[in-house]
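Enquirer: please work out how this folds:
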Amino acid sequence: MDIVIKLAQFLLSLSLLIILHELGHFIPAKLFKTRVEKFYLFFDVKYSLLKKKIGETEYGIGWLPLGGYVKISGMIDESMDKEQMALPPQPWEFRSKPAWQRLIIMLGGVTVNFILAFIIYIGMAFVYGDTYVANADMKDGVWIENPVMLKTGFKTGDKLISIDGQKVENFDNDLNMKIIMSKEVLVERNGQQQAIKIPNDFVDQLSKHEKGLLVNIRVPFAIGKVTAESANQNLKPKDLILSLNGEKVTYFDQAKAILNSNKGKTIPAVILRDLKETPLTVKVSNKGTLDVVAGGLGLESLEKLGYYKISTKEYSFAESIPVGLTKGKDQLIGYGKQLKMIFNPETKAYKQVGGFAAIFNIFPNTWSWETFWNITALLSIMLGVMNLLPIPALDGGHVMFLLYEIISGRKPSDKFLENAQMVGFVLLISLLLFANGNDIYKAIVGK
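Expert: Just a heads-up that it's a prediction; the model follows:
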């Protein structure tokens, strides 16, 4: 059932993005009286799952879910319809329209992608607001477990001050990505500020270890489940460890250190059970554990226990507009930085480029509209930016040649555009194979 929910979210998001992107081309084409021969969700190689002709346009759903397209008359595109291009230009064809109209038609898809992302972020701000822990309330700093973060110089208890000179206001979901994209993080440690440089191959180093958050909120040691093999059957789910071997335990990371130094011993402990402090003894395994499953506490529980103050901010519709626009702008800039890293060989970030499997795995196994819309907005930005790359066969390639025509006053020949389209197509296939090859490689080696 989990895989069905994951697949449903993936296909719904992909379908929505494709249809709206192609509508971005379709609508201005129609406004400029340009004939659109086909409008397809997914590719109809050899045959279609569904199709219906309305007026001069055939609408359909293909069987290959690798994208979608609109076929515009008189345009050199992936269809490579050379027979049509060999005939005299007709008034309803793309090639007969002024360059500025052709430019608007080609920019329509990415424009819709960016507008969609901003609309989603505005809607999410209005419906869900913001829930976060203010960075100022992280009085005991953050929890660092990731070995790459430790190697880079971070330590548990560090207080994050700024990332690339930008002050850290809140502990939120974007914080980890900001660190990955950064060059320098300023932390406070034992009352002293210290700058930590992020290495160029940081992303590559992270890829060689188990996935997980780079920085975590420090949480208490709550018992989620006592295993049948555990020697500590006196512990119960929801117990909270307050002290071990006479040492106060505020956070889980402190408990791990104490247990590790008392392997194989029986030590005194104090727990909080039903809001009462209860002394007992616990047996530490030879691995330095209690053979229990730690329980995850939600932000509300952490607030009730006095660990953090959870801030919730709601927005009116008018207030949601600037909030959503700022969120969209930040995501757009962030994705631009990611692309820059991918094209920089020193970062080795190209190794992490993924294909459809990588996109599929972004979606969770449980249905959450908030998560769905957040991922869809991000994918919309990614689709818009990728389509703007100046590669023939992409919208950006067409835009590049149209701008040349507008500036120089000279239109590239059809033969040149056909050759450029073929080069772009080969390049896109190569990128597609590389990205999905990365997915297969990671699945095989488990990285």
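Enquirer: from here on, just use CA atoms for contacts and neighbour counts.
Expert: OK.
Enquirer: residue boundaries of the strands in the stretch 251-400 of the chain?
Expert: 266-273, 276-283, 292-294, 310-313 (DSSP state E, counting those that start in this stretch).
Enquirer: not counting its own residues, what contacts the shortest one?
Expert: Taking C-alpha atoms under 8 Å, 6 or more residues apart in numbering as the criterion, the residues outside strand 292-294 that touch it are Phe221, Ala222, Ile223, Gly224, Lys225, Val226, Thr227, Ser230.
Enquirer: about what we covered before: rebuild the strands of the stretch 251-400 of the chain as a markdown table, extending it with distance to Ile72 and mean neighbour count.
Expert: Formatted as a markdown table, those follow (distance: least, C-alpha to C-alpha, whole Å; neighbours: other C-alpha atoms under 10 Å):
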| stretch | distance to Ile72 | mean neighbour count |
| --- | --- | --- |
| strand 266-273 | 69 | 18 |
| strand 276-283 | 73 | 15 |
| strand 292-294 | 58 | 18 |
| strand 310-313 | 47 | 12 |
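Enquirer: out of those, flag the one nearest Phe118.
Expert: strand 310-313 (19.2 Å; C-alpha to C-alpha).
Enquirer: centre of the chain to the closest one, how far?
Expert: Chain-centre distance of strand 310-313: 23 Å, with C-alpha atoms, centre = their mean, to the nearest Å.
Enquirer: what's it packed up against?
Expert: strand 130-134, helix 299-304 (3 or more C-alpha pairs under 8 Å, 6 or more residues apart in numbering; DSSP states H and E).
Enquirer: show me the contacts of strand 292-294 that map onto strands.
Expert: Using DSSP state E, the members of those that fall in strands are Ile223, Gly224, Lys225, Val226.
Enquirer: here is the second sequence; please produce its structure so I can put it next to the first one:
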Amino acid sequence: MDGLVMAGQLILGLSILVSLHEFGHYITAKWFKMRVDKFYLFFDFLFPVPTVLNFALFKKKIGDTEYGLGWFPLGGYVSIAGMIDETQDASKLSAVPEPWEFRGKPAWQRLIVMLGGIIVNVILGVAIYFGINYKTGNNYIAKDELNKNGIYAGKLAQEVGFRTGDKVLKVNGKDFKEYGEIGGAILDDGIYYTVERAGKTIEVVIPSDFLNKLSDEKDPFFQPLYPFKIAQVPEPEKPSLLSKLFGKSQPEESAAYKAGLKAGDKIVTMNGYPVVFYQILKDSLTKYAGKNVAFGIERQGKMDTINMTINKDGKLGFAMENLIKLSHEDYTIGQAFLVGVHDAFDVVVKNIKAFKKIFAGDVRADKALSGPFEIAAMYGAHWDWLKFWSLTGLLSMGLAFMNLLPIPALDGGHALFLLYEIITGRPPSEKVLERAQQVGTVILLALMVFVLGNGAFKTFFK
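Expert: Alright, predicted model coming up:
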């Protein structure tokens, strides 16, 4: 069931992004009176070969345009008459250009059509971030709140020099307002943190190969130390009919469920030692996996001691409520728009920094690039609309950035040739355009195979 929810969110998110991206090409082509032959969500052929397995799950022709839903669920396309792209080749364009064809229009109009999808993705990304900021405002952990208890340093954070309880004073020598600013600096070059530890000021320098290790690390790098209470003790899931058919047994009841822990309870001691922060408890549970432990429980101001056997995975089986104090700022419409623009284009800036790290050799491509498996996991197994739109907004800006790259077969590659035509006054030959399209398609296909294969390997074999 979790997999279906993740897949459903991924398909919905990508369908929105691809449909609106292609709509950007469609509406600008219509604006300049170009004939649009097809508008498809997903491909109605075996991409990237337009002559193989041509069929659609649904199609309807309205005017000159056939609208449809393809069977190959990787993207979509708009077929504009007189344009060399993944749906046709130069051999079909040997006749004299017609006035309603793409190639029969001025270069500046063709450039706008090629950038139409990117422009719509940027507008969508800004609109999503604007909407989220206006609705939710800014909820954040202030620097003073973060440093009341300090940070929890995970395994990798300890390797580079952090310690649990450190208080972060500066990032790259600059002050900060909120905890969220700390993580955003991780892609900067020569990053270092100034922390206070046991009354002394220390600088922790992040090594250049750090991001490769961070991508492999499942535990958090560092985060605020969280005071907590129990938010929920889930009941054991009943096995589905399919599970019963395959002989799967009833899931075992969790220790927290067996012991009768309730929402609102606080775990205050473990084997007589005080428990204040969730991450410290979690580490202790791992050490005592499979053992029976005495826990001090506070319930409605009264204390009790309960013995529970921690499972082999080092878990009791409860969801925690974080009690750290959040600061809040409401935004006016104008403020929300400006913050939305900043948040949207910050995605592009981070993508540029990430690509710079890849080409500099600081980060391996298999560590940095994410495909459908990883993106589905980011959406999560529970449908949360705020999280859905946040990630969809991020993907919209990422899609705009990727399509702007000057690779033949991408919008940016087409735009590069059109800029050449505008500057020189003469277009590249149709043969050059066809060859560039073929090379670009091979590059994209190789990248697609790499990303899908890499994602599948990390998902199923790691």
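Enquirer: TM-score for these two?
Expert: The TM-score (TM-score structural alignment, normalised by the length of structure 1) is 0.86; 433 aligned residues with a C-alpha RMSD of 3.3 Å.
Enquirer: list the buried ones in the lengthiest strand in structure 1?
Expert: Ranked by residue count, the top strand of structure 1 under DSSP E comes out as strand 36-54. Using 16 or more other C-alpha atoms under 10 Å as the test for burial, strand 36-54 of structure 1 gives Val36, Lys38, Phe39, Tyr40, Leu41, Phe42, Phe43, Asp44, Ser48, Lys51.
Enquirer: which residue lines up with His328 of structure 2 in structure 1?
Expert: Here His328 of structure 2 is matched to Thr312 in structure 1, going by TM-score structural alignment.
Enquirer: check contacts around its match.
Expert: Applying C-alpha under 8 Å, 6+ apart, the residues near Thr312 of structure 1 are Gly129, Asp130, Thr131, Tyr132.
Enquirer: got it, and Pro227 of structure 2?
Expert: Contacts of Pro227 of structure 2 (C-alpha under 8 Å, 6+ apart): Val276, Phe277, Tyr278, Asn322, Leu323, Ile324.
Enquirer: cutoff 10 Å now
Expert: For Pro227 of structure 2, the contact set (C-alpha atoms under 10 Å, 6 or more residues apart in numbering) comprises 149, 266, 275-279, 320-325.
Enquirer: of those, select the buried ones using a ChimeraX command.
Expert: Buried subset of those, written as a ChimeraX selection, criterion 16+ other C-alpha under 10 Å:
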select :149,266,275,276,277,278,279,320,321,324
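Enquirer: want to throw the strands of the stretch 251-400 of structure 1 into CSV with distance to Gln421 of structure 1?
Expert: Output for the strands of the stretch 251-400 of structure 1, formatted as CSV (distance: least, C-alpha to C-alpha, whole Å):
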stretch, distance to Gln421 of structure 1
strand 266-273, 68
strand 276-283, 69
strand 292-294, 56
strand 310-313, 49
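Enquirer: wait, which of the ones you listed is closest to Leu150 of structure 1?
Expert: Nearest to Leu150 of structure 1, of all the strands of the stretch 251-400 of structure 1, is strand 292-294, at 22.5 Å by C-alpha to C-alpha.
Enquirer: that closest one vs structure 2, average offset?
Expert: Once the two are superposed, strand 292-294 of structure 1 sits an average of 4.7 Å from its aligned residues in structure 2 (mean C-alpha distance after the TM-score superposition for structure 1).
Enquirer: and what of stretch 423-433 of structure 1?
Expert: Averaged out, stretch 423-433 of structure 1 is 0.6 Å away (mean C-alpha distance after the TM-score superposition for structure 1).
Enquirer: in structure 2, what residues pair with that stretch?
Expert: Taking TM-score structural alignment, stretch 423-433 of structure 1 hits residues 439-449 over in structure 2.
Enquirer: buried set for that stretch?
Expert: Under the neighbour-count criterion of 16+ other C-alpha under 10 Å, stretch 439-449 of structure 2 has Gly440, Thr441, Leu444 buried.
Enquirer: with secondary structure and distance to Asp175 of structure 2 added, can I get these in CSV?
Expert: Shown next, in CSV, are these (DSSP: H, G, I helix; E, B strand; the rest coil; distance: C-alpha to C-alpha, whole Å):
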residue, secondary structure, distance to Asp175 of structure 2
Gly440, helix, 45
Thr441, helix, 46
Leu444, helix, 42
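Enquirer: of these, closest to Ile132 of structure 2?
Expert: When these are ranked by distance to Ile132 of structure 2 (C-alpha to C-alpha), Leu444 comes first, at 32.8 Å.
Enquirer: would you confirm that that closest one contacts Ile407?
Expert: Yes. Assessed by C-alpha atoms under 10 Å, Leu444 of structure 2 is found in contact with Ile407 at 8.7 Å.
Enquirer: deepest-packed of the helices and strands packed on strand 310-313 of structure 1, please.
Expert: Mean neighbour count, computed with mean count of other C-alpha atoms under 10 Å, is highest for strand 130-134 among these, reaching a mean of 16.
Enquirer: how about it, aligned to which bit of structure 2?
Expert: Strand 130-134 of structure 1 lines up with residues 138-142 of structure 2 when matched by TM-score structural alignment.
Enquirer: related to what we said a few turns ago, neighbour-wise, which of the contacts of strand 292-294 of structure 1 leads?
Expert: Greatest neighbour count in the contacts of strand 292-294 of structure 1, by other C-alpha atoms under 10 Å, goes to Phe221: 26 neighbours.
Enquirer: excluding its backbone neighbours, what's nearest that one?
Expert: In space, and not counting its chain neighbours, Phe221 of structure 1 is closest to Phe252: 4.4 Å by C-alpha to C-alpha, 6 or more residues apart in numbering.
Enquirer: ok, the one you found to Lys238 of structure 1 distance?
Expert: Distance, Phe252 of structure 1 to Lys238 of structure 1, using C-alpha to C-alpha, to the nearest Å: 14 Å.
Enquirer: before we move on, the earlier item: in TSV: the ones in strands among the contacts of strand 292-294 of structure 1, plus distance to Ile61 of structure 1.
Expert: Compiled in TSV, these are given as follows (distance: C-alpha to C-alpha, whole Å):
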residue	distance to Ile61 of structure 1
Ile223	51
Gly224	47
Lys225	48
Val226	52
